[in-house]
Structure formats: C-alpha cells, structure tokens
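A.B. asks: model this:
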Amino acid sequence: MTAQVKYDDVEVGTEIPAREFHVDRANLVMYAGASGDFNPIHWRESTAKAVGLPDVIAHGMYTMAQGGKFVTDWAGDPGAVVDYGVRFSSMVVVPDEGGAKLEISGMVEEKLDGAKVVVALTARSAGQKVLTRAKAVVQLA
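C.D. replies: Down below sits the predicted model:
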C-alpha cells in the first residue's frame, strides 16, 4: 500500500497528478457481474448501436468507481473516502479494439476539521468531460 497522505502535508490547491485508466469490454463484463447491471449496451455493440449509441459504453457507476479508486490510491487508504458524489456528463465509449482511456486528475479544494479534505475531480475520455461536480470528502492521516 502507498504511504498515507498526511493532512498537514496538503493545502488548498494541492494538485493530484492525472492518472490514466484503461477501460476495455472485459472490465465492463466483470463490472456487470459485480454490480448486477447486465444491460447489453455495456457489452454488446449491436444493442448499443440499435438504441442510438455510437458503440458500447461504460457503466456510469464503473466510471465513478474509477474516480473513487483514484482518490483512495492517492490517499494511501482504501477506506479514506467518507463522501463522494458526481454528475454524469458524457459517456465513456468503449470500442472493441483498443478500448478507451479514462484520465482522472484532482485538486484539494477545501480543508475541513477532523483531518478531512474535499477533493474536486476531473475525469475525461476522448476529449470529453465525463464526470462533473465530482467531489470526494477524504479522511487523511
């Protein structure tokens, strides 16, 4: 596990370097099994296109989960996120060949009492912002 980030070591404006997550259809099938969301728009191209989508799309909650992983990896504690919310603003399109890239970055927006910080996240795929108003309250060491 990564060393835990200490509350005293961060300030408002501290940037969390961007990280890239690769998303392929195998990830989506595994997520479907874990979540119980077997909607075929997340794994079958013909169904996705039949309903007007450009291709298979990632589950919104899968995309959100990658943001949570980004924050907990940074904090160095898998249980660090105490509150988390996003708005889904665009789809992560996952072509069969090559999959998709999801880039997530963050910034400490506010320091709270009790060694907590608010982290604002930015998530993009194919040049589009896919999460907006993405914020996590994180308990630091």
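A.B. asks: all contacts plus neighbour counts: C-alpha atoms, from now on.
C.D. replies: OK.
A.B. asks: this protein: helices as residue ranges?
C.D. replies: Taking DSSP state H as the criterion, the chain contains helices spanning 25-35, 45-50, 60-75.
A.B. asks: which residue lies farthest from the center of this protein?
C.D. replies: For the chain, the residue at maximal distance from the C-alpha centroid (Cα atoms, centre = their mean) is Ala50, at 27.1 Å.
A.B. asks: might one say that Ile96 is in contact with Arg25?
C.D. replies: Quick fix: residue 96 reads Asp, not Ile. Yes: using Cα atoms under 8 Å as the test, Asp96 is close enough to Arg25 to be in contact (6.7 Å).
A.B. asks: Proceed likewise with the subsequent sequence, for comparison:
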Amino acid sequence: MPRYEDLAVGEQLPSQTFPVCRGDLIHYAGASGDFNEIHWNERIAVQVGLPNVIAHGMFTMAQAIRIVTDWVGDPAAVVEYGVRFTKPVVVPDDGVGASVEYSGKVGALLGDNKVRVDLTAVSAGRKVLGRAVAVVRVP
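C.D. replies: Here you go, the predicted model:
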C-alpha cells in the first residue's frame, strides 16, 4: 500500500493486461442488466456500423479501476472516478477475444492524503478511454 509522503508525481502504477472474451460480456450483461445486442450479437453490431461485437463501456471502465484498487489495497479508498469513452473494445468470436492494457501514474498530489491517478487503456493499439482519472485517499 502506498503512503502519501512517499509518492511523487509521475510515479507509475503496476500495469495490467486483462483479456476480454464474449463469455465475459455475457456475464457482465447478466450482472448489469445491459443486454444490448451490440455486446453479444455480431450480426446486429455490424448492422449498426460497428466492426464487431464491442465490450460494454462500463465493463472497460471497471477493469481500469482495478489497477488503482490493487495498488492502493482498498476499493473504498477511491473518492472519485470518471472516464470518457473514446473507442470501443472490439471483441471477436475467434477463441481469443481481445485484451486491454491498463496503466496509470500519479498525476497530482492533492493534499489531505488524496492523489490523482491518471489512467490509460489501450486495446488493439488504440486508446479506448480518455480523461480516465481517479482520486484516491492513501494513508
């Protein structure tokens, strides 16, 4: 667990890569109640102009905050969190699916033991989240 007085702007969080397959999307749909067909039906996804089935944006957002909660050691330490969705995570039905690489760095020391963490998410060489920022309270 990081300590506020030991942190510096620019410090990197441990990066993580998470796989995404169609089964993950079905499980997420069940948990979230978002059964939009673009997240599981290739024919519909292509029909509406997408290259293939895409991951739920909130699924991608949830994976991104994992690197912060793993780093800080306590999900309740997250004070604020927001992202902009810039590109979809395309999930082909090829037995492999997709992967998303998440990284983060300390963007600012805000005082009162709060740290701004700037996150990056990349899938298939494209940035899929923009302005992904978490504010975390550390000891």
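A.B. asks: quick TM-score on the pair, please.
C.D. replies: Laid over one another, the chains give 0.95 as their TM-score (TM-score structural alignment, normalised by the length of the second structure), with 138 aligned residues with a Cα RMSD of 1.0 Å.
A.B. asks: just to revisit the earlier point, more neighbours: Asp96 and Arg25 of the first structure, which one.
C.D. replies: Neighbour count, other Cα atoms under 10 Å: between Asp96 of the first structure and Arg25, Arg25 has more, with 21 against 15.
A.B. asks: give the aligned equivalent of that one in the second structure.
C.D. replies: Matched by TM-score structural alignment, Arg25 of the first structure corresponds to Arg22 in the second structure.
A.B. asks: isn't its match right up against Asn41?
C.D. replies: No: contact criterion Cα under 8 Å: Arg22 of the second structure and Asn41 do not qualify, at 9.7 Å.
A.B. asks: what does Leu119 of the second structure align to in the first structure?
C.D. replies: Under the alignment (TM-score structural alignment), Leu119 of the second structure pairs with Leu121 in the first structure.
A.B. asks: so what's the residue count around its match?
C.D. replies: Close neighbours of Leu121 of the first structure, defined as other Cα under 10 Å, add up to 24.
A.B. asks: one step back: need the helices of the first structure in TSV (columns: distance to Val81 of the first structure).
C.D. replies: Formatted as TSV, those follow (distance: least, Cα to Cα, whole Å):
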stretch	distance to Val81 of the first structure
helix 25-35	20
helix 45-50	33
helix 60-75	7
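A.B. asks: how close does Val122 of the second structure sit to Ile44 of the second structure?
C.D. replies: For Val122 of the second structure, the distance to Ile44 of the second structure (Cα to Cα, to the nearest Å) stands at 25 Å.
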